[in-house]
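S.K.: Build me a model:
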Amino acid sequence: MVGRKLPAAPWRWTDDTEMACSVYAVLRRHGQIDQDALAASFATHYDADRGYGSGTGRLLNQFRGGESWRDLAALAFGGGSWGNGGAMRVAPVGAFYGADLPRVLHNAERSSVVTHSHLEGVAGAVAVAVAASLRAVTPHLGGEALLQGVVPFVPPGKVRDSLQTAVRLIGADDATAAARLGTGREMAAHDTVPLALWIAARYHHSYEDALWTVAQRAEDVDTVGAITGGVLAAGAHRYPEEWLRRTEPLPDWI
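M.R.: You can find the predicted model right below:
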């Protein structure tokens, strides 16, 4: 792959990582997704400089002001957000529960609806969590088998339809896949999750190749990268040492 010039250090993590850290911290402390604890963690650790979308930033500021996520999330965008925010942070749920798919599905949904309660937003989170759980159980799983393992658990709709297209495109080139599946430009679950999981499936043998493909093909690079990287990290993977040296440390509160 050409053009692999690394950007200067430090590599700062974005909102995707900040929210995934809250998901992980709540799982460790409660053994499940406690939605009130998760909403509180999102609000407490919200840092506007991390690249949050305007809708999520506004929502988290309202959480900070004492308003209930139960009242607010369902009203966002006139019926709940179908953005990619629930999907971008959910990989720890799949890795945490592994083979216990009922708990993966239940907790993926619970983690999403705190901010992204539309069916498509939840479907994106479910798809990513299931992919991570499959990789945790079968560390080298990839290709068509990974995608086909996810599809049956995703509710009918745009995300599932696009994932079925991703299965058919598993032998396609990167440009074709991005053109057909979306690149994250819309910041919607159905425009983000299918490409991210396609890349994870297509390049399951190489974390490095997968993330370079994200950088070259995605438009919402950090979110597609967070999903792809989270799924691959749940199974067999190797981080390039130079990447680890350049990456900003995770927050100490985790």
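S.K.: When you work out contacts or count neighbours from here on, use the C-alpha atoms and nothing else.
M.R.: Will do.
S.K.: surely Ala226 meets Glu18?
M.R.: No - between Ala226 and Glu18 there is no contact under CA atoms under 8 Å: 10.9 Å.
S.K.: Need the contact partners of stretch 58-78.
M.R.: The contact list for stretch 58-78 (CA atoms under 8 Å, 6 or more residues apart in numbering) reads 39-40, 42-44, 46, 55, 80-81, 113-118.
S.K.: Can you give the distance of that stretch from its chain's centre?
M.R.: The chain centroid and the centroid of stretch 58-78 are separated by 21 Å, computed with CA atoms, centre = their mean, to the nearest Å.
S.K.: same deal with stretch 221-232?
M.R.: On CA atoms, centre = their mean, the centre of stretch 221-232 falls 6 Å from the chain's centre.
S.K.: That stretch: which residues count as buried?
M.R.: For stretch 221-232, burial by neighbour count (16 or more other CA atoms under 10 Å) applies to 221-232.
S.K.: Closest one to Ala125 out of these, please.
M.R.: Checking these against Ala125 with CA to CA, the nearest one is Ile227 at 9.7 Å.
S.K.: ok so, going back, can you pick the most crowded of the contacts of stretch 58-78?
M.R.: Neighbour counts for the contacts of stretch 58-78 peak at His116, which has 30 neighbours (criterion: other CA atoms under 10 Å).
S.K.: just the helices in the stretch 1-150 of the chain please.
M.R.: For the stretch 1-150 of the chain, the helices defined by DSSP state H, counting those that start in this stretch cover 15-30, 35-45, 54-64, 69-72, 85-88, 91-97, 101-113, 119-137, 143-150.
S.K.: one more, for comparison:
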Amino acid sequence: MDSQAALNTAKDSLKGLAVGDAFGEQWSALSSGRDTSLEGPLRNRKTPPAAAWPWTDDTAMALSVGQILERHGEVRPTELARAFGESFAADDGRGYGLGMHELLPRLKTDPDGWARYVTDLFDGQGSLGNGAAMRIAPLGAYFYDDVDRAVEQAALAARVTHAHPEGVAGAVAVAVAASLCARKDQQPLPADAFIRQVMAHTPQGAVHDGLGQAAALPASTTSTEAARVLGNGSRVRADDTVPYAVWCAAQNSDDLTQALWETAQGLGDVDTTCAIAGGIVAARTGVERVSSEWLRRSEPLPDWVNT
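M.R.: Below you'll find the model as predicted:
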């Protein structure tokens, strides 16, 4: 593996994830019913009105994954646990879920204990949420030349915070999708074939079954219809989030802006579905074709991402 090429591809994915996260967050008030005035702009694809688009915990945690890959070229769970904990301590107002508010302070003070703490969540079942999936696309992009390695590393990274098999499966599916999408020397696969390849590497269970539903959707299906069938992240579960986000990415694998508009139409956990779809598609496209206005409004990333 060309380590520099791998890192550059991961950074492209990370940039797309962050733009997707920041863009998707602009519609969260509409999704929750707090601001229905945004319905027209979303339906008519008008740039969200806010002058500044901050990103959320999706990007904050993805940055930690990216830092570990840049330093070591692989996941090191204790170091990743420490990075998650330190990022949370530095800024805990990024929209982290309740489970992470319980877990991440522990990881900061005792990162070596991550395997014990993560199994304490949700009465010992571990989290089956979408948090491991939302941050993992850059890792899949990094291992673009070895999908089996992407699977193994994604599962390892997921288990630092998500002990439930479905939480891990969601991360694996997204990492595989990003790994496949990042192969720029190959023509994009038809959406249904792409999703079936992702399925082939995803553990059996609810996420896998949701991907099967996604692959079977008729070509004429709209994003709104797909979200009704597959879920849109409103339950904040991996199986309610990942199939839809992967479907949106598969439908628009050569056009990041189009992918984000299509994904946002499904509402729900919009920042997370857009972060996942954005990270997958940008592994192939980068962010060069995203409008300068969007890039200017999106919260900047740390300097190391752009070097």
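S.K.: Could you tell me the TM-score of the two chains?
M.R.: The TM-score (TM-score structural alignment, normalised by the length of the first structure) is 0.95; 254 aligned residues with a CA RMSD of 1.6 Å.
S.K.: if we can go back for a sec, make JSON lines out of the helices of the stretch 1-150 of the first structure and add distance to Val167 of the first structure.
M.R.: Output for the helices of the stretch 1-150 of the first structure, formatted as JSON lines (distance: least, CA to CA, whole Å):
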{"stretch": "helix 15-30", "distance to Val167 of the first structure": "26"}
{"stretch": "helix 35-45", "distance to Val167 of the first structure": "33"}
{"stretch": "helix 54-64", "distance to Val167 of the first structure": "31"}
{"stretch": "helix 69-72", "distance to Val167 of the first structure": "35"}
{"stretch": "helix 85-88", "distance to Val167 of the first structure": "19"}
{"stretch": "helix 91-97", "distance to Val167 of the first structure": "20"}
{"stretch": "helix 101-113", "distance to Val167 of the first structure": "21"}
{"stretch": "helix 119-137", "distance to Val167 of the first structure": "13"}
{"stretch": "helix 143-150", "distance to Val167 of the first structure": "6"}
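S.K.: What is the longest helix of the second structure by residue count?
M.R.: Scanning the second structure for the helix with the most residues, using DSSP state H, yields helix 3-25.
S.K.: Which stretch of the first structure lines up against that helix?
M.R.: Using TM-score structural alignment, helix 3-25 of the second structure corresponds to no residues of the first structure.
S.K.: So what angle separates the directions of that helix and helix 165-181?
M.R.: Orientation check (axes from the mean of the first three to the mean of the last three CA atoms, to 10 degrees): helix 3-25 of the second structure against helix 165-181 gives 120 degrees.
S.K.: ok, then the element right after helix 3-25 of the second structure?
M.R.: Downstream of helix 3-25 of the second structure, the next assigned helix or strand under DSSP states H and E is helix 28-31.
S.K.: Looking for the alignment partner of Asn44 of the second structure in the first structure.
M.R.: Following TM-score structural alignment, the counterpart assigned to Asn44 of the second structure within the first structure is Val2.
S.K.: quick one: that match and Glu219 of the first structure, what's the gap?
M.R.: For Val2 of the first structure, the distance to Glu219 of the first structure (CA to CA, to the nearest Å) stands at 18 Å.
S.K.: hmm, back to that, neighbours around the match of Asn44 of the second structure, how many?
M.R.: 6.
S.K.: swap in Asp303 of the second structure?
M.R.: 7.
S.K.: Can you find the partner of Ala226 of the second structure in the first structure?
M.R.: That one, Ala226 of the second structure, aligns with Ala177 by TM-score structural alignment.
S.K.: Ignore what I typed, I meant Met199 of the second structure.
M.R.: Using TM-score structural alignment, Met199 of the second structure lines up with Val151 in the first structure.
S.K.: Go ahead and flag the most central residue of the first structure.
M.R.: Met88 (2.3 Å; CA atoms, centre = their mean).
S.K.: give the contact list for the alignment partner in the second structure of that one.
M.R.: For Met88 of the first structure, the aligned position in the second structure is Met134, judged by TM-score structural alignment. Residues near Met134 of the second structure by CA under 8 Å, 6+ apart: 58, 62, 171, 272-273, 275-276.
S.K.: Now the two most distant members of those residues.
M.R.: So, the contacts of Met134 of the second structure by CA to CA: farthest apart are Ala62 and Thr273, at 14.1 Å.
S.K.: Gly235 of the first structure touches Arg135, doesn't it?
M.R.: Yes - counting by CA under 8 Å, Gly235 of the first structure does reach Arg135; the two are 4.6 Å apart.
S.K.: Neighbour count: these two, which is higher?
M.R.: Per other CA under 10 Å, whichever of Gly235 of the first structure and Arg135 has more neighbours is Arg135, with 25 against 22.
S.K.: mind listing what the more buried one touches?
M.R.: Counting by CA under 8 Å, 6+ apart, Arg135 of the first structure has contacts 95, 141, 231-232, 234-236.
S.K.: Just name the closest of those residues to Asp161 of the first structure, please.
M.R.: For these, the nearest to Asp161 of the first structure is Val231 (20.0 Å; CA to CA).
S.K.: Once you drop chain neighbours, what's closest to the counterpart of His204 of the first structure in the second structure?
M.R.: With TM-score structural alignment as the criterion, His204 of the first structure lines up with Ser253 in the second structure. For Ser253 of the second structure, ignoring the flanking residues on the chain, the nearest one in space by CA to CA, 6 or more residues apart in numbering is Val281 at 5.2 Å.
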